[in-house]
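[1] Sequence and predicted structure, then a few things I'm wondering about:
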Amino acid sequence: MKEFKKLLKFMEGYKIIYLFGMISIIISQIITTVTPLLIRTTIDSIIGEEPITSSIIQSGVNLLGGKEYLKNNLWIIGLTLILVALLRGIFLYLKNTLSSKSAENTTKNIRDNLYDHIQRLPYEYHVKSETGELIQKCTSDVETIKRFLAIQLVEVAGSISMLIFISYVMFNLNVKMALISMVILPITFTFSVVFFNRVKKDFEASDEAEARLSTTLQENLTGVRVVKAFSRQKFEVDKFDEKNREYRDLTYKLIKNLSTYWSFSDFLSMSQVGLVITMGSYWTVKGDISLGTLVAFTSYINMLIWPIRQMGRTLTDMGKAFVSVKRIEEIFNEPIEILEENHKKPNIKGSITFENVYFEYEQNKPVLKDVSFKVKPGQTIALIGPTGSGKSSLVHLLPRLYDYNKGSIKIDNIELKNIDKKWIRRNVGLVLQEPFLYAKTIKENIRLSDPTMIDNKVFEASKIASIHEDIISFEKGYETFVGERGVSLSGGQKQRMAIARTIINQCPIVIFDDSLSAVDTETDISIRTALRKRKNKSTTIIISHRISTVAEADLILVLDKGRIIQRGNHNSLIKEEGLYKRVYEIQNSLDDSDKDLRLNA
């Protein structure tokens, strides 16, 4: 079974420990078979007069003092039974300790490998994947595997060894009684296997429903401020209720199937016990078997029933574990991003050349078409255009979050695809439209790329981003804890902190992906002025819908439907009929209207 092979692969490094756990339970099961034999010998041969036919048992009786001595000192038998139980308990303790240790370390391996693999997956995967489902695979599914390894899989070895040892002993005691004791077992086993194949799909459906529920919850908690702002509580409650109901119904269906199994397996198991007691009592009265043999078989049948009954639970948990292995394997099967560490690592100055670049997310649906332009080191280039025109897609090509399909992009006359991905990302700073801040202090967020960075650099970057004055106004200043996703800060403050976090690295190329839109015009001007004045000025790319933000750029590109439809500086573009002039005139008239309103207020 391929899922089992994958499970063994996860156990790499801890198979030996787990094997010793299995050996421990096998030894404990061997010891378990001794107790009924000891009771039978006591009833039939110590108290009764039947001869001892087994040389091993006879040696044990002689070791304890002989038949007559034991008959007069039955407390020795009782003490022996206690010692046997103690010895069995020691091996069960070893089984639990070793299997749990192996299971815990195996699941740690899985979590570490999962996290490492997720970190290495390409940007495109994370854009498309659902966070809630990923979290569930890394937590709930891993826990399911751990429970199976720690409890059920090791019990399989115990159950099989129990069946083998008890069957051997029973057939040696009495063939007729042994056959009677096992007549219903094949039916129970067949029913368990059929049930396993059926319930596996139900577990998968229940797990997927739980993942959808987790995703809904995660989205709601992440966007709780939006929910509150638009008074969408009822909609979100209804959506959660729908997913919760789906999860409940699928889980209830699973529980009904489990109830059917346990009820029918209980009926089969009790029928087996009843048959053994009935036939055993009849043959004991007839004198075909001894009373001690009947007692031994009564004990053994109860020992046999337990692993058979547990087989359903074991197979069920096996089904759940294999479903979880399959779901986790889906992540591991995703190809990781090749970082091409053997590629070039040039000293980047900031020259950028696009030549006839085409790019598409889906085949035959290009979002960038025949894009060409040049930028000299230290220049500022601005991109403007309607939503969906390809602005963000264009700048995402520079840090190689995506690779272009046709054409050429060169950084300092070196083909971008020939530059090491890690290296280019260290040299291209990207400030996104939606900044993400960690639940850390302000200082820790700003110097995220290098926690050892001196405070003066943090302060300098904050001043360029026009956030320094805001920070020192807080009670704890740079040691202020910003909360999850920066919830304690305003949108503009979060945006400026993200800008400071990017420019502190002094990257030769800095991209502002509509990230100045969350700040007011005055702060926007202040940030751009500070960027122009700083030493070792970077090549700067600004995406914005605000004409005042892009007006001072050395080169402005106007995009529409993936093509550059206009290019030039501000003065030349406002004289040219086209999209840029129309946007300029609209925004200019709105600014004039705002001035009139303020004057008349």
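    Good, I have the coordinates. Residues are numbered from 1 along each chain as shown.

[2] contacts and neighbour counts: CA atoms only from here.
    Fine.

[3] distance of the residue positioned nearest the centre of the chain from His117?
    The residue lying closest to the centre of the chain (C-alpha atoms, centre = their mean) is Cys138, at 2.1 Å. For Cys138, the distance to His117 equals 11 Å [C-alpha to C-alpha, to the nearest Å].

[4] residue boundaries of the strands in this structure?
    352-362, 365-375, 380-384, 406-411, 414-415, 428-431, 509-513, 539-543, 555-560, 563-568 (DSSP state E).

[5] Would you tell me which of these gets closest to Val583?
    strand 380-384 (9.8 Å; C-alpha to C-alpha).

[6] how far off strand 563-568 does the closest one point, in degrees?
    130 degrees (axes from the mean of the first three to the mean of the last three C-alpha atoms, to 10 degrees).

[7] what comes into contact with strand 380-384?
    375, 391, 539-545, 550, 553-559 (C-alpha atoms under 8 Å, 6 or more residues apart in numbering).

[8] could you redo the last one with a cut-off of 6 Å?
    If you take C-alpha atoms under 6 Å, 6 or more residues apart in numbering as the criterion, strand 380-384 is touched by 539-545, 550, 553-558.

[9] Check stretch 4-14 too.
    102, 106.

[10] what's stretch 123-142 in contact with?
    211, 214-215, 218, 324, 401.

[11] buried stuff in it?
    Across stretch 123-142, burial judged by 16 or more other C-alpha atoms under 10 Å covers 130-134, 136-138, 141-142.

[12] Comparison target below:
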Amino acid sequence: MSDQTRTEVETTENAPDDTGSSNTPAKSNERPDYAKNVQRGPGGGQVHEKAMNFWPSLKRLLGHLAPERIRLVLVILLAIAGIVASVVGPKILGRGTDILFAGILGKQIGGRFPAGTTKEQVIEALRAAGQGKIADLIAGMKDFVPGQGIDFTHLAQILGLAVGLFALSSVLLAIQGRILNVVVQRSIYRLRGDVESKINRLPLSYFDKQTRGELLSRVTNDIDNISQSLQQTLSQLLTSLLTVIGVLFMMFWISPLLSVIALITIPVAIGVTTIIGKQAQKRFVQMWKSTGEVNSHVEEAYTGHALVKVFGRRREVEEVFNEKNGELYKAGFGAQFISGMMMPIMMFVGNLNYVIIAVVGGLRVANGQISLGDVQAFIQYSRQFTQPLTQLASMANLLQSGVASAERVFEVLDETEQTKESDGELGPTRGRIAFENVDFSYSPDKPLIEDLSLVAEPGQTVAIVGPTGAGKTTLVNLIMRFYELDGGRITLDGTDVSSVPRADLRSKIGMVLQDTWLFHGTIRDNIGYGRPDATDEEIIAAAEATYVDRFVHSLPDGYDTVIDEEGSNVSAGEKQLLTIARAFLADPALLILDEATSSVDTRTELLVQQAMARLRSDRTSFVIAHRLSTIRDADVILVMEHGSIVEQGNHETLLEARGAYYELYNSQFNEAPEELDDAAQETPAIPGAVPAG
């Protein structure tokens, strides 16, 4: 039987018992001192003074694309072919301009000379007439024929070839973009799977120091931002870089001098990108950190909205939200504003470069050192050259944002995992649990359980009582291997629990927590969670045995009633009965009940105790209880204080011993009124209160 069929959720929903061993270990002396030497943010998450370097983070992010290397090679080949077709186009269009210009001059100037005059004769005549500039211009034309007009046939061929190349380029780049989309989405799919798998391998102590909103923000918002950043930048980065290379080649082919002038923009672009990028990166890291804090606060305030209203703390909650929202606004505005400065600066540099090329190119055309078509092509290339540089600059903000989110996700992936699973096997169990000299602490400098030994025989009901912070829930959490021991060992039927897979161990254990957990689904599904292969008859039988059937029939849809995510359409007691029914259906070999009836009324509690008595029969049970009246029939009662067992025995024996159990028992039934009277006398009067009587 699987891990899920026999246990409640083992990581994020452990009851915040007196031991502090749950999500918020903030009880008594057991609290793990995670905050020591660690700077913490308002959202509860750890704040790193410095983010990882941009380039190592980017390299690691791109490493997640490695499984798609075949598609990536195809993407690169398609991009090269598409860019080559696109880059050659302006040169061909320049050839068409030369044909058009040569035809116009040939008709106008050549018409002044007799038929059969050659190009050289026209040039000599023009020089002799003092028209040296025009002679130089004609000398640079390959297609000038005196007296002949525009060769429209040749021009149509040139234009057709250019249109075909541009169309081919568009098709190839569209296919390249489609394949790249597959690469990115498949990579993000794997990244989400890696994060989900990592979370399942993290120890419970990791969730003790992380707020749910912060963790959810990393798993959802940050991964979505990575996906968006890669999707929008990878294709443009590749095509822009290839365009720059191709355009540079064509520019040097046409005119080395003009190419050198155009290259002036490169150091300017690199300098601008570097300076602005460094400033933007820090703000993007802060922006996504602030996003996680806002999400954490909103999740916490929404989950506890009833308490917020009861205690009249709405204004304080709004103030905290406004503060965190303001920090997010400042970080987001700063990041977007600074990174947004790149594009206008680069456009200015590109336009300045365009003006210089147009002036120098015009002078060289007039001197016959370059054709008009080549200047036209070069101007197009200069625009194509500055455009990808501008695109690279404008994409820097997206890339910076994506890498900042990647850093936050990598922090989760780099967390220390729980110890590796063992290869041992756990055979049929009778339920004998033995603690042998067990040591455990949440923090090394604050010992909790030291040299603890106890034995629970098969079929026994072991009750664990003690004051808040004594270590009761910690004891059962160690059986479940929610935490690993510092020393000693725990055995189940003689087998060390650390030598068998956790899923195998937990499949033998059923657990009902004080903090009930129900998922969004029907009542039938929530009960059936204890054993997925159970029939409807078995589910209903478990519900009847645990008195769930009584209130289910009062609901509009009966067992098909859908419980919302907060379980707000059933009472706290009804939710607890549902979790007991789930454990009843699972029929585990070892049963753990952690304040399992704390939310039910007294009459229902008596009925549930009868059901649990049947559930506990022929199996070992650990029962944690604050109301000592509920554990009178336990075979063994363990009294814990400060992580140690100070007394053990049955109810009658412990009362006769007049020790710690005797004091606890009498404090609940005999001394409570006297203590309350004494406390009332010692308590300072509340200002404005009306005296009783």
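    Great, that's in hand. Every value quoted in this text rests on a predicted model; they were computed, and no experiment measured them.

[13] What's the TM-score once they're superposed?
    Remark: TM-score between the superposed chains equals 0.90 [TM-score structural alignment, normalised by the length of structure 1]; 580 aligned residues with a C-alpha RMSD of 2.5 Å.

[14] aligned partner of the residue nearest to the centre of structure 1 in structure 2?
    Using TM-score structural alignment, the partner of Cys138 of structure 1 in structure 2 is Val219.

[15] gap between its match and Pro556 of structure 2?
    37 Å.

[16] And for Tyr354 of structure 2?
    For Tyr354 of structure 2, the distance to Pro556 of structure 2 - C-alpha to C-alpha - is 75 Å.

[17] For these two, indicate the residue with more neighbours.
    Tyr354 (19 against 9; other C-alpha atoms under 10 Å).

[18] And for Asn347 of structure 1, the neighbour number?
    10.

[19] quick one: buried residues of stretch 253-268 of structure 2?
    Going by 16+ other C-alpha under 10 Å, stretch 253-268 of structure 2 has these buried residues: 254-255, 258-259, 262, 265.

[20] Against Thr273 of structure 2, how distant is Leu58 of structure 2?
    For Leu58 of structure 2 relative to Thr273 of structure 2 (C-alpha to C-alpha), the value is 16 Å.

[21] Equivalent analysis for Tyr547 of structure 2, please.
    Tyr547 of structure 2 is 68 Å from Thr273 of structure 2, by C-alpha to C-alpha.

[22] quick one, which of those two is more surrounded?
    Thr273 (23 against 20).

[23] Please identify the nearest residue in space to the more buried one, excluding sequence neighbours.
    Leaving aside its sequence neighbours, Thr273 of structure 2 sits nearest to Ala393 (C-alpha to C-alpha, 6 or more residues apart in numbering; 6.2 Å).

[24] which position in structure 1 aligns with that neighbour?
    So Ala393 of structure 2 corresponds to Gly312, using TM-score structural alignment.

[25] does that match really touch Thr190, like I thought?
    No: the pair Gly312 of structure 1 / Thr190 is not scored as a contact, 10.6 Å apart, by C-alpha atoms under 6 Å.

[26] name the helices or strands packed onto the top helix by length along structure 1?
    The residue-count maximum for a helix in structure 1 (DSSP state H) belongs to helix 233-286. Contacts defined by 3 or more C-alpha pairs under 6 Å, 6 or more residues apart in numbering; DSSP states H and E place helix 233-286 of structure 1 against helix 185-222.

[27] quick one: the helix it packs on aligns where in structure 2?
    With TM-score structural alignment as the criterion, helix 185-222 of structure 1 aligns to 266-303.

[28] how about Lys101 of structure 1, what's its match in structure 2?
    So Lys101 of structure 1 corresponds to Val182, using TM-score structural alignment.

[29] And for that match, the neighbour number?
    Neighbour tally, Val182 of structure 2, other C-alpha under 10 Å: 14.

[30] Please report the distance of it from Ser227 of structure 2.
    For Val182 of structure 2, the distance to Ser227 of structure 2 - C-alpha to C-alpha - is 11 Å.
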